[in-house]
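Engineer: next come a sequence and a model predicted from it.
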Amino acid sequence: MRILVIGQGGREHALVWKLKQDPRIKEIFVAPGNGGTAGIATNVPVEVDDIKGLVNLCIQEGINLVVPAPELPLTLGIVDACRDAGIACFGPDAYAAKLEGSKSFAKDVMYAAGVPTAEFGAFDNYDDAVAYVKAKGAPIVIKADGLAAGKGVVVAMNMTEALGALEEIMVGNIFKDSGSKVVIEEMMEGEEVSCLAFCDGERALLLPSAQDHKRVYDDDKGPNTGGMGAYSPMPLVLENRHQEILDLIFKPVLEHLKKEGHPFKGILYAGLMLTKSGIKVVEFNVRFGDPECQPLLMRLEDNLLDLMSSCIKGALYKDKINVSDDVSVGIVIAAEGYPGSYKKGMEIKGITEAEKLADNKLKVFHSGTKLENGVLSSTGGRVLCVTALAPSLDEAIKLGYQGVSCIDMPYSQYRTDIGAKGIKNQK
C-alpha cells in the first residue's frame, strides 16, 4: 500500500511514524514534509493548498490512501477532488470541513443540532460588530470567522481590548479574508479539554481526552499560539464521561450533517469548555490537533490504517479504541519570539540523545525543520515536540523535560509548566 500524508508539522511526523509501523504500507510520501519525515518517508515539494498538484501526484505515484493532516486542504476540497479521481481520502468533504473553515457555519450547525455552546453574534459589517460589543460589554471573545492558524481568537477582558481587536481584524485586515467576518461570543469560564473522535458518517469513536496549552508563556500568559504542548488523558474527562460527550456533542452533529447530505468521515475534534452549567463547545476542528496528535498517537494501540479505512468505508469495525494506560505529555520547543517574528536556520542537535533516554517511550517529533546535507535546522515557529510516555503524569512530565534538556537549539523557547494543570486537577 502507498500513502500520501499532506502537511509539514509535528502532527504529520507523528502520523507518518505511526503508519510506518504497519508492514502492509510499502511507501509513504509527505507533501511537503519536514526534516523528521525526510528520515522515514519520501518528502515531495507539493504545497498543501495545491489541490490539483496533490491529485496529480497521487495518480503519478499510484497512491492508495491520502491523509490530509492540516485544515487547509480539507476546506479547499481535497476529499472531493480525490473522490472524483477514485482515490481514498481520510477526512470530511469541503461542506463538512466548514465546521472548521467558518466559525459562523459551525455555530449554525451547533444551534440546529441542539449542541450547547456560547451565545454569539456573527458580523461582516464593522459598525454592527462594534455596536454588538458595546451592547454586550466585556469580557467578550472576538474570533475571525475563517482559518487563522490558531491565532484568530482574542479574549478581550475590557472594552479597549475588544474594540481594538475588532479594528485590527476587520479594518486592519490582519487575517485577510479570514477576518472579513467575525464571530463575537460570550466568554465561557472553566477548564478546556480536547476531545477527538474517529467518525464514519454515523458513528463516532472517542480517543482519550487531551488538554492543549495555547498561550505562549507559563501560567497561560501571552498571546495564543498553535499550541505549546499537550498531555493525555485530562483528569476531568476520563472514559466514564465518553458516553455523555458522544450523546451531547458528536451524535447530534453527525446526524445533522448526514441529513444535509454530507456525512462526516474522518477526525472530528471538539474543543470543549467544562463550565459550571455543563459541557459546552468552544470550537470544532476537522482533523487531528497539533500538538494533541503527538501524545494521542503515542498512546494509541489500535492499527491506525484500519481505523482510517473503516471510517472512509462508513463502517467503523469496533466499539472502543484501545490505548495504553500510560500517560503521555508533549512539550513544544519553539523559536524565540514566536508567535511573533523569529529567527530561522538555527542548527538543532541532541535529538538522538533525547530519544535514547527511554526506548519507545520518548519521541521527538519535528515541526518546523529541514534536513539538508546532513544538517538539521529550524524553518518555523514551532520546531519540535518532545513527547514522552510513562505510567503517571508526574513521570511523563519528568521524562519529557529530561528530553527537552538534551536538545540544543539557539534562540529557542518552551513552556516549563506543560501538564501542571493536570497535576492540579488530579488533586
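Structural biologist: All right, it came through fine.
Engineer: rest of the way, CA atoms for contacts and neighbours
Structural biologist: Will do.
Engineer: for this structure, which helix is longest?
Structural biologist: Selection of the longest helix in the chain by residue count, based on DSSP state H, yields helix 393-406.
Engineer: output the contacting helices and strands for the helix or strand just after it.
Structural biologist: The helix or strand immediately downstream of helix 393-406 is strand 412-413, counting by DSSP states H and E. Helices and strands touching strand 412-413, by 3 or more C-alpha pairs under 8 Å, 6 or more residues apart in numbering; DSSP states H and E, are strand 327-335.
Engineer: tell me where the stretch 101-250 of the chain has helices.
Structural biologist: 103-113, 126-136, 159-166, 242-245 (DSSP state H, counting those that start in this stretch).
Engineer: can you redo these as TSV with distance to residue 93 and mean neighbour count?
Structural biologist: Formatted as TSV, the helices of the stretch 101-250 of the chain follow (distance: least, C-alpha to C-alpha, whole Å; neighbours: other C-alpha atoms under 10 Å):
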stretch	distance to residue 93	mean neighbour count
helix 103-113	15	19
helix 126-136	31	15
helix 159-166	31	18
helix 242-245	24	15
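Engineer: this is the other structure I want to compare:
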Amino acid sequence: MNVLLIGSGGREHALAWKLAQSARLDRLYAAPGNPGIAEHATLVSLDPADHRAVITFCEEAAVGLVVIGPEVPLVAGLADDLAAAGINVFGPSRAAARLEGSKGFTKDLCARAGIPTAAYGRFSDLAAARAHLEKVGAPVVVKADGLAAGKGVVVAETLDEAVAALEACFEGGFGAAGAEVVIEEKLTGPEVSFFALSDGETVVPFATAQDHKRAYDGDLGPNTGGMGAYSPAPILTADLAERTMAEIVRPTVAAMAAAGTPFSGVLYAGLMLTDTGPQLIEYNVRFGDPECQVMMARLQSDLLDVLLAVAEGRLGEIGPLEWSDDAALTVVMAANGYPGKVEAGTVIAGIEEAEALLPGGAVFHAGTRKVDGKLVAAGGRVLNVTALGHDIAEARTRAYAAVDSVVWPGGFCRRDIGAAAAKA
C-alpha cells in the first residue's frame, strides 16, 4: 500500500519511521517532510492547505491511506475532502476536530456529558470576561479559544495577570484564535497525557506519556511545545487509566457520535490528576509532540495496520495493541533562544554517532533542513533524541549519552527529563 504522510516535524518523523517498518507498506510519501523523514519517505512538494492538489496527488500516486500529522489541516477540513474523494484518511473531520479547534466547544461538551473538567466560562468581549474575573477571583487559567500554535494559555496567579491575558486575546495577540476566550478554575495535581484511538464507535486505549513543558531544568522558564517526554507514565496507574476511559474518553466519543459528528483518529487527552481523580484539561486531535516519539519507540504492533483499521471503521477487528515492556524517553534539543527568537541555520553534526548509541531508538528531526549538504537548524525545537531502556533510568542514560554525541553549539536541552520518574 502507498501512504501519504502530512507534516514536517518530529512527530511526523516518528510516524514515518514506524510506518516504514510495516510489511504492508509499498511506498511512503511525505509532504512537506524534512531531512530525517526523507530517510524513510519520498518527499513531495504539496501544500496541505491546497486540498485539491493533495487529492490529485493521491489519485495519481495510488495512495491508499493519508495520515495527517498536525492539527491545522484537520481543523481546516482536509480529512473531509479526502474522504469525499474516496481516499482513506487517518484523522478526524473538521466538525470532530473542534475538540481541539475550540476549547469552548470542548468545555460545553464536557458540561453536557458530565465529563470531569475545570469549572469555566466562555466570553466574546472583554467587559463580560472582566466581570467574571471579579466574581471568581484568582488564580485562574485564561485560554484563547482557537488554535494558537501551542500559545494562548496563561495560568494567572493574580487578577492583574488574568486581565493582561484577556487584553492580549481581545486586542488580537493571537489573531482569530483569541476572538473568544475560556476562563477556567486552576486545577492542581500532576499532569499526564493519555492517548486513545477511535473509529467513531470503537475506542481503544493507545498509551500514556508524560512531557516536560517548561524550557529549563527544574520546570523553570516559559512554557514550550515540550522539551522531552517519557512513556509509559508510571503515575497513571491501570486503575486511573480505566477511569480515564470510562469517565472521559468513552463519554466524549459517545457524545460526538450522538451529535452526528463521530470522532475518527487519535484523541490526546491532557489530564490533571486531582485529589478527586482525573480531570480533562484539554483535548488534542492528533498525536502529541514529543509524546508521539516515545510511543512509536515502544509500539510493536504494525502501525499501518492500526491506522488503516481506524480509517476504514474496523478498529474493533484489531486485537489488543502490542507494546514493548521497555520504557522510552526523548530529549528535545532546541535552538538557543527557544521559545523566543532563535538563530536559524546553525550547523549540526554527529547524528550518526548519536544513533549508534540508541538501540531501538532514533534521533528524530523536528526542525532541520539541508543546505549545501550540511544539516542545519530550521526551527525552535530541532531534534528529538529518543532512547529505549529496561526502565526510565536506563532510557534516560542512553538518551543523554546520545545527546552528548551531537555536535551543535547552537542548541541546548534540559538535563532533567525523566529524572524524577527514574528515581521513583
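Structural biologist: Great, that's in hand. Computed from a predicted model, the values in this text were never measured in an experiment.
Engineer: dump the residue contacts of residue 355 of the first structure.
Structural biologist: By C-alpha atoms under 8 Å, 6 or more residues apart in numbering, the contact list for residue 355 of the first structure reads 362, 363, 364, 403.
Engineer: could the helices of the stretch 101-250 of the first structure go into JSON lines alongside distance to residue 213 of the first structure?
Structural biologist: Listed next are these as JSON lines, based on distance: least, C-alpha to C-alpha, whole Å:
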{"stretch": "helix 103-113", "distance to residue 213 of the first structure": "21"}
{"stretch": "helix 126-136", "distance to residue 213 of the first structure": "27"}
{"stretch": "helix 159-166", "distance to residue 213 of the first structure": "22"}
{"stretch": "helix 242-245", "distance to residue 213 of the first structure": "21"}
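Engineer: so which of those comes closest to residue 389 of the first structure?
Structural biologist: Residue 389 of the first structure lies closest, by C-alpha to C-alpha, to one member of those: helix 242-245, at 22.2 Å.
Engineer: the closest one vs the second structure, mean deviation?
Structural biologist: By mean C-alpha distance after the TM-score superposition for the first structure, the fitted helix 242-245 of the first structure averages 2.1 Å away from its aligned residues in the second structure.
Engineer: list the contacts of that helix.
Structural biologist: The contact list for helix 242-245 of the first structure (C-alpha under 8 Å, 6+ apart) reads residue 206.
Engineer: doesn't residue 268 of the first structure lie inside a strand?
Structural biologist: Yes. Residue 268 of the first structure: assigned to a strand according to DSSP: H, G, I helix; E, B strand; the rest coil.
Engineer: if I look at the closest residue to it other than its chain neighbours, how far off is residue 2 of the first structure?
Structural biologist: Distance criterion C-alpha to C-alpha, 6 or more residues apart in numbering; nearest residue to residue 268 of the first structure, sequence neighbours excluded, is residue 286 at 4.9 Å. Separation of residue 286 of the first structure from residue 2 of the first structure (C-alpha to C-alpha, to the nearest Å) stands at 23 Å.
Engineer: with neighbour numbers in mind, choose between those two.
Structural biologist: More crowded of residue 286 of the first structure and residue 2, by other C-alpha atoms under 10 Å: residue 286, with 28 against 16.
Engineer: my read: the more buried one touches residue 95, true?
Structural biologist: No. Taking contacts as C-alpha atoms under 8 Å, residue 286 of the first structure lies outside contact range of residue 95: 11.2 Å.
Engineer: measure the aligned partner of residue 333 of the second structure in the first structure to residue 90 of the first structure for me?
Structural biologist: Using TM-score structural alignment, the equivalent of residue 333 of the second structure in the first structure is residue 333. As defined by C-alpha to C-alpha, residue 333 of the first structure lies at a distance of 29 Å from residue 90 of the first structure.
Engineer: neighbour-wise, which of these two wins?
Structural biologist: Remark: of residue 333 of the first structure and residue 90, residue 90 carries more neighbours, 27 against 23, as counted by other C-alpha under 10 Å.
Engineer: what residues are up against the more buried one?
Structural biologist: By C-alpha under 8 Å, 6+ apart, the contact set of residue 90 of the first structure is 65, 66, 67, 68, 79, 265, 266, 308, 309, 311, 312.
Engineer: switch the cut-off to 10 Å
Structural biologist: Counting by C-alpha atoms under 10 Å, 6 or more residues apart in numbering, residue 90 of the first structure touches 5, 65-69, 74, 78-79, 82, 265-267, 287, 305, 307-313.
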